[in-house]
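Q: All I have is the shape, not the residue letters:
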């Protein structure tokens, strides 16, 4: 999401910015997913429930983005994320509760997350992870499972973007390479941090990050 925001700020159209980010993320999410899996951060049941709905939502969202301006819907997504970020932060500051397993509506959440991830140029992690953690799931396994499933979501989007925006992507290959190199370096580090940090600390960090990014996105959309 932060990468997409930066690309928009330097003048790339929404569809091309999202396409560039997701083509690069095909590689970085593969590294991230493997890293989380090797460190035991992945809940396989949650992982499986997210993949297919996420892919379907992503394909629909990617196609629609090539036809409309995705910036129109961004403030609404950010408003939702801002609320979820506050919920997570409040939970982190309260007396620690036992994490619970959420089983209902996970597939619907995956489809929504995949759709808005394509439309907004990022959001699979923020929407899906934020909602699940706000509902009380364990941050470590939620982050790991969502990151592992993101590869399939990103790959599906990339296929749509490559078929519809191939010439534009080739003309901006430097952007994709830059995002790819930075993401591949950062992904294993993030997986280790997710495993090592205490639950409340991790929740507070996730909450603050989501709040900060959401406020920034809303501000940029309104000015």
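A: Perfect, thanks for sending it. Remember, it's a predicted structure, so these values are computed and weren't measured experimentally.
Q: Every contact and neighbour count from this point should use C-alpha atoms.
A: OK.
Q: those helices in the chain, which residues are they?
A: Shown for the chain, the helices assigned by DSSP state H span residues 2-9, 14-38, 44-65, 74-93, 106-120, 124, 130-134, 139-171, 173-196, 199-222.
Q: Structure two is appended below for comparative analysis:
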């Protein structure tokens, strides 16, 4: 296993997650892209990258989802439509990556690198985009 090769990889992963969360906290996006890029550069296998990022994101996503639910920002009908599809997609993705990820890492890594480059460019474009003053008006909960 890759952890036996380098006993310090955990600390690099911890630092990567911390720095990525600082960026994501300030911009509201980018945690997965930053972590994926850095962990692949550290030669961490794709299944381990995916598992570590998604396990960390589970807690922040759950907290954000609960907050949105309590504030009434959730379309419950849409959630129930997307829920089974999200479960199926996550299970298929996890099984595929865990079964083929290390064997086909030489193919998977360049694809992930291109995809994260695309996402990173979009994040940078959004970060430096000129802010507009026109905001979409939302319907408040207590209005008639």
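A: That came through, no problem. These numbers come from a predicted model, not from an experiment.
Q: List just the one of the helices of the first structure that sits closest to residue 100 of the first structure.
A: Residue 100 of the first structure lies closest, by Cα to Cα, to one member of those: helix 130-134, at 9.5 Å.
Q: which residues does the one residue sitting closest to the centre of the second structure contact?
A: The residue lying closest to the centre of the second structure (Cα atoms, centre = their mean) is residue 32, at 3.5 Å. Going by Cα atoms under 8 Å, 6 or more residues apart in numbering, residue 32 of the second structure touches 20, 53.
Q: Show me what it aligns to in the first structure.
A: In the first structure, residue 32 of the second structure lines up with residue 125, judged by TM-score structural alignment.
Q: quick one on the thing from earlier: need the winner for burial among the helices of the first structure.
A: helix 124 (a mean of 29; mean count of other Cα atoms under 10 Å).
Q: How about residues contacting that helix?
A: Contact with helix 124 of the first structure is made by 113, 114, 116, 117, 146, 150, as judged by Cα under 8 Å, 6+ apart.
Q: how much does it stray from the second structure?
A: Helix 124 of the first structure, aligned to the second structure and superposed, deviates on average by 3.1 Å (mean Cα distance after the TM-score superposition for the first structure).
Q: starting at the chain centroid, how far to that helix?
A: Relative to its chain's centre, helix 124 of the first structure lies at 3 Å (Cα atoms, centre = their mean, to the nearest Å).
Q: what does stretch 93-113 of the second structure give?
A: The chain centroid and the centroid of stretch 93-113 of the second structure are separated by 17 Å, computed with Cα atoms, centre = their mean.
Q: mind checking the end-to-end distance for it?
A: Terminal residues of stretch 93-113 of the second structure lie 17 Å apart, using Cα to Cα, to the nearest Å.
Q: quick one on the thing from earlier: how much space is there between the residue nearest to the centre of the second structure and residue 60 of the second structure?
A: As defined by Cα to Cα, residue 32 of the second structure lies at a distance of 12 Å from residue 60 of the second structure.
Q: Perfect, that will be all.
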